[in-house]
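# I'd like to go over a predicted model; first the sequence, then the structure.
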Amino acid sequence: MNNPFLGTGIAIVTPFKADLTVDFQALENIVEYNINNGIDYIVISGTTGESVTVTKQEKKEITNVIIKVNNGRLPLVLGIGGNNTAAVIEEIKTTDLSGFAGILSVSPYYSKPTQEGLYQHFKAIAEVCPIPIILYNVPGRTSKNMLPETTLRLARDFKNVVAVKEAGNNIAQYLELLRDKPEDFSVISGDDDLALGVVLAGGAGVISVIGQGLPKAFSTMINLGLEGKAKEAYALHFKMMDIINLIFEENNPAGIKAVLNHLGLCDKTVRLPLVTATDQLQTKIDNFMANFSKS
């Protein structure tokens, strides 16, 4: 069976108009731009999509627009996660998941469960979820690291736990996962700066933030990595290093929205408690993008 989570996925933004309503036309344009430039799959309602400040109704509308525009061209992944296990289970049970290749479920944040608590949370989800699950470990946001032994215990115990989006920015942890994982379990980079190294070490690819702003270059780099062409891949990586750092300089997704703003794809508006990219950051991003397009 082909792995739908191989290559470059993007954690798509939710574009807003100046009045903070969802800009559905901009959303359509971003989806089309990414499909046309080599992205392999799209992740809806992740952190980069400002999922915590999008209402349930908006989430449905955003999802429906992306399904419609995508029109079956790329696999879609839906973010369904949180730190209230019962609420996550309820959302899974009441959401039509038929159009999705999988769900991305973030490790519980704020509550700081033990490793056993993390296991039991995802066990409860795995027992009710009818489609594949990508675990999402992002300790910088959750304040709790899901250790490789917990991730791999879930991978071995549940057939529908098929991958982890690992975003601990910890190369040793990536290597431990890659060394010990079951053969049919995928390790996906959630760190744009480490993605190529992870792929060259045996990772399946990336769920990227910068990928939606530089889809052609970034997906080409990942594909070269999957083919083992390290030298050619790193030549591209070195060209993109500065922009990867820039988009995370203030907050995510303010940085990537500044990139998309430069491309004329959406406004750079974000919802509080996030604030838009400063003029200084926008200028740095504009300068990088102008030079990159010439290179």
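Good, I have the coordinates.
# going forward, measure contacts and count neighbours with C-alpha atoms only.
Will do.
# all helices for the stretch 51-200 of the chain, in order.
Counting by DSSP state H, counting those that start in this stretch, one finds helices in the stretch 51-200 of the chain at the ranges 56-70, 85-94, 115-126, 139-142, 148-157, 171-180, 195-200.
# which one of those is the most hemmed in?
Neighbour counts (mean count of other Cα atoms under 10 Å) averaged over each of the helices of the stretch 51-200 of the chain peak at helix 195-200, with a mean of 24.
# centre of the chain to that helix, how far?
15 Å (Cα atoms, centre = their mean, to the nearest Å).
# centre of the chain to the helix or strand just after it, how far?
Where DSSP states H and E defines the elements, the next helix or strand beyond helix 195-200 is strand 205-208. With Cα atoms, centre = their mean as the basis, strand 205-208 stands 6 Å off its chain's centre.
# now the strands for the stretch 1-150 of the chain?
Assigned by DSSP state E, counting those that start in this stretch, the strands in the stretch 1-150 of the chain fall at 7-11, 41-44, 76-79, 102-106, 133-137.
# ok, and what's touching the fourth one?
This means strand 102-106. Strand 102-106 is contacted by residues 43, 46, 76-82, 131-138 when judged by Cα atoms under 8 Å, 6 or more residues apart in numbering.
# and the angle from it to strand 133-137?
Put simply, strand 102-106 runs at 20 degrees to strand 133-137, going by axes from the mean of the first three to the mean of the last three Cα atoms, to 10 degrees.
# what angle separates strand 102-106 from helix 85-94?
170 degrees.
# what comes up buried for strand 102-106?
Gly102, Ile103, Leu104, Ser105, Val106 (16 or more other Cα atoms under 10 Å).
# would you double-check that Asp267 falls in a strand?
No. Read with DSSP: H, G, I helix; E, B strand; the rest coil, Asp267 is coil and lies in no strand.
# adding another structure so you can compare the two:
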Amino acid sequence: MAVFTGAGVAIVTPFKANGEVNYEKFGELLEFQIKGGTDAIIVCGTTGEASTLTHEEHLEVIKYCVEKVNGRIPVIAGTGSNCTETAIYLSTEAEKHGVDGLLTVTPYYNKATQKGLFAHFKAIADSVKLPIILYNVPSRTGCNILPETIVKLCTEVENIVGVKEASGNISQVVKLMSLAEGKVDLYSGNDDQIFSLLTLGGKGVISVLSNVAPKETHDICEKFFAGDMEGSRDIQLRAIELCDALFCEVNPIPVKKGLNLMNMEAGPLRMPLTEMEEANAVKLEKAMKDFGIL
């Protein structure tokens, strides 16, 4: 059984002006997502600026999220690291806090071999009982999990169940699903490819777009699974301008700006991320207005 089906939000971590985590606003964002029909919360991922959270903050944000959501929808914690021991530590602690699953990114900077990737992910999986979704995003990590390695992990390691595929390489995803034999739960990691990956057997999306448009992102998936292919496709195509604007600078710079434009008070970014360039902010605001969320 999949950890979740449909639209999971890769949720931002809101900060106060002084850089501290703003738990009051985080709670409001969680309620906004649940009200909008989001099917799962993915906390402390790339969009949540996990790389600039201390370990203590990382785990406190996860703990708060689990308590606030209170079982209404699944909570999946990002616990990946380029250090296997660190990933194991974050994963075991997140399990203690009651998350429903883990999202573990490929080790960045180290650029492990496929053999190293298998050993890394197996070591994490062996340390917990939770289901694990791999995260393949070579544009950010410099490391690509090959389809054969993903299938091997999902076949040989009981609690590794799927992958968030953000390579952008549709041919690679097609090959993955041709080898998967139903053993790999596929989630789109690119908001402009949700519909495409659903047609290949995907279970849903782990989405940046959902931060600002939870209902519409959910509806792309819900309509698809209900057999309304045209309705699903139409929302996907209508969202392309907004998807482009949300990634015209490195994530999560644009999506935090978008939330602030919606008066959701996501706050500033942590260095080395900086505020959005004015020309790109204008482009984002226009896309949000055209999509009907401003």
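Good, I have the coordinates. Only a predicted model underlies this, so the values are computations on that prediction, with no experimental measurement involved.
# circling back to that earlier point, could you identify which of the strands of the stretch 1-150 of the first structure is most buried?
Among these, strand 7-11 has the highest mean neighbour count (mean count of other Cα under 10 Å), at a mean of 28.
# mean deviation, it versus the second structure?
With mean Cα distance after the TM-score superposition for the first structure, strand 7-11 of the first structure departs from the second structure by a mean of 0.6 Å once superposed.
# ok, back up a step: adding distance to Ser186 of the first structure, write the buried residues of strand 102-106 of the first structure out as a markdown table.
Shown next, in a markdown table, are those (distance: Cα to Cα, whole Å):
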| residue | distance to Ser186 of the first structure |
| --- | --- |
| Gly102 | 13 |
| Ile103 | 14 |
| Leu104 | 13 |
| Ser105 | 15 |
| Val106 | 16 |
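# on that earlier part again, Val275 of the first structure: which of the helices of the stretch 51-200 of the first structure is closest?
helix 139-142 (17.3 Å; Cα to Cα).
# residues in contact with that closest one?
Against helix 139-142 of the first structure from outside (Cα under 8 Å, 6+ apart): Ser107, Pro108, Tyr109, Tyr110, Lys112, Asn145, Met146, Ala167, Gly168.
# biggest helix in the first structure by residues?
What stands out as the longest helix in the first structure, according to DSSP state H, is helix 230-247.
# for Phe224 of the second structure, see how far away Met262 of the second structure is.
Using Cα to Cα, to the nearest Å, one gets 28 Å for the distance from Met262 of the second structure to Phe224 of the second structure.
# still on that earlier bit, dump the strands of the stretch 1-150 of the first structure into CSV; add distance to Ile30 of the first structure as well.
Listed next are these as CSV, based on distance: least, Cα to Cα, whole Å:
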stretch, distance to Ile30 of the first structure
strand 7-11, 11
strand 41-44, 11
strand 76-79, 14
strand 102-106, 20
strand 133-137, 23
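# in the longest helix of the first structure, what's buried?
Ala230, Ala233, Tyr234, Leu236, His237, Met240, Ile243, Ile244, Leu246, Ile247.
# for the fifth one, give its distance to Lys144 of the first structure.
The reference is to His237 of the first structure. 29 Å.
# how many neighbours does the closest residue to Val174 of the second structure other than its chain neighbours have?
Residue nearest to Val174 of the second structure in three dimensions, not counting chain neighbours: Leu200, with 6.9 Å by Cα to Cα, 6 or more residues apart in numbering. Neighbour count for Leu200 of the second structure, taken as other Cα atoms under 10 Å: 15.
# element containing Asn251 of the first structure?
Counting by DSSP H and E, Asn251 of the first structure is part of no helix or strand.
# can you report how many residues lie near the equivalent of it over in the second structure?
Using TM-score structural alignment, the partner of Asn251 of the first structure in the second structure is Val250. Counted by other Cα under 10 Å, the residues lying close to Val250 of the second structure total 14.
# residues in contact with Val250 of the second structure?
Val250 of the second structure neighbours (Cα under 8 Å, 6+ apart): none.
# repeat for Ile244 of the first structure
Applying Cα under 8 Å, 6+ apart, we find Ile244 of the first structure in contact with Asp192, Asp193, Ile210.
# isn't the last one up against Ile256?
Yes. Ile210 of the first structure lies in contact with Ile256 (Cα atoms under 8 Å); the separation is 6.4 Å.
# anything in contact with each of those two?
In contact with both Ile210 of the first structure and Ile256: Ile247, using Cα under 8 Å, 6+ apart.
# between the buried residues of helix 230-247 of the first structure, which is closest to Val22 of the first structure?
Among those, and counting by Cα to Cα, the member closest to Val22 of the first structure is Ile247, at 21.4 Å.
# find the nearest non-adjacent residue to that closest one, please.
Using Cα to Cα, 6+ apart, the closest residue to Ile247 of the first structure is Gly255 (3.9 Å).
# would you mind measuring from that neighbour to Met1 of the first structure?
37 Å.
# still on that earlier bit, and the gap between the match of Asn251 of the first structure and Lys183 of the second structure?
In terms of Cα to Cα, Val250 of the second structure sits 32 Å off from Lys183 of the second structure.
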